[in-house]
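[1] sequence plus the predicted model coming up.
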Amino acid sequence: MIINLFIFSILSHSFINTQLLAPNPELFLLLQFLPFLTLTITNSINIVVIGRGDFRKLNLP
């Protein structure tokens, strides 16, 4: 699900760039950070999930 969300964000990002590049240059500059933002969010989610799994394994008797 996280991977699908990331792919969808990349596709929508390229679509928004082609649609809004000419009239809104500042919005285009803002959208340059969208893939980096989604990548950071998915990485933090993965770290949280993996960290919880390792924590549960460490707490097993």
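    Yep, it's here.

[2] contacts and neighbour counts: CA atoms only from here.
    Fine.

[3] now do the buried residues in whatever helix or strand residue 39 lives in.
    Using DSSP states H and E, residue 39 falls within helix 34-59. Neighbour-count burial for helix 34-59, with 16 or more other Cα atoms under 10 Å as criterion, is recorded at 35, 38, 39, 42.

[4] alright, now check it against this:
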Amino acid sequence: MELFPPMPLREWRDTKETLHRFAQIVGKIRFWRTALESRLSRLDRPRATLSPRSTGVLINF
């Protein structure tokens, strides 16, 4: 028993190319949103920096 019937590429090439382009667009949108969320999340966190005049840590809010 075959799980999937044979699918000659010639018959569904247009559908394959459309799905591929759609997947590329979705991937680019997800990448852009992830990159944007990553940049925005850095704005919410307090930054810990070393102060040149002390040996402690200065936290900027």
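    Thanks, I have the structure now. On a predicted model such as this, the values are computed, not experimentally measured, just so you know.

[5] before we move on, back to that, what does the helix holding residue 39 of the first structure correspond to over in the second structure?
    Using TM-score structural alignment, helix 34-59 of the first structure corresponds to residues 20-45 of the second structure.

[6] show me the contacts for the residue nearest in space to the middle of the second structure.
    The C-alpha lying nearest the average C-alpha coordinate of the second structure belongs to residue 31 (Cα atoms, centre = their mean; 2.9 Å). By Cα atoms under 8 Å, 6 or more residues apart in numbering, no residues touch residue 31 of the second structure.

[7] and it, how far is that from residue 37 of the second structure?
    10 Å (Cα to Cα, to the nearest Å).

[8] quick one: neighbours of residue 58 of the second structure, just the number.
    By other Cα atoms under 10 Å, 13 other residues sit near residue 58 of the second structure.

[9] helices or strands next to the helix or strand where it lies in the packing?
    Residue 58 of the second structure is part of strand 57-60, with elements assigned from DSSP H and E. Secondary-structure packing of strand 57-60 of the second structure (3 or more Cα pairs under 8 Å, 6 or more residues apart in numbering; DSSP states H and E): strand 47-50.

[10] which residues touch the strand it packs on?
    Strand 47-50 of the second structure is contacted from outside by 56, 57, 58, 59, 60, 61, using Cα under 8 Å, 6+ apart.

[11] let's see it at 6 Å
    With contact meaning Cα atoms under 6 Å, 6 or more residues apart in numbering, strand 47-50 of the second structure is reached by 57, 58, 59, 60.
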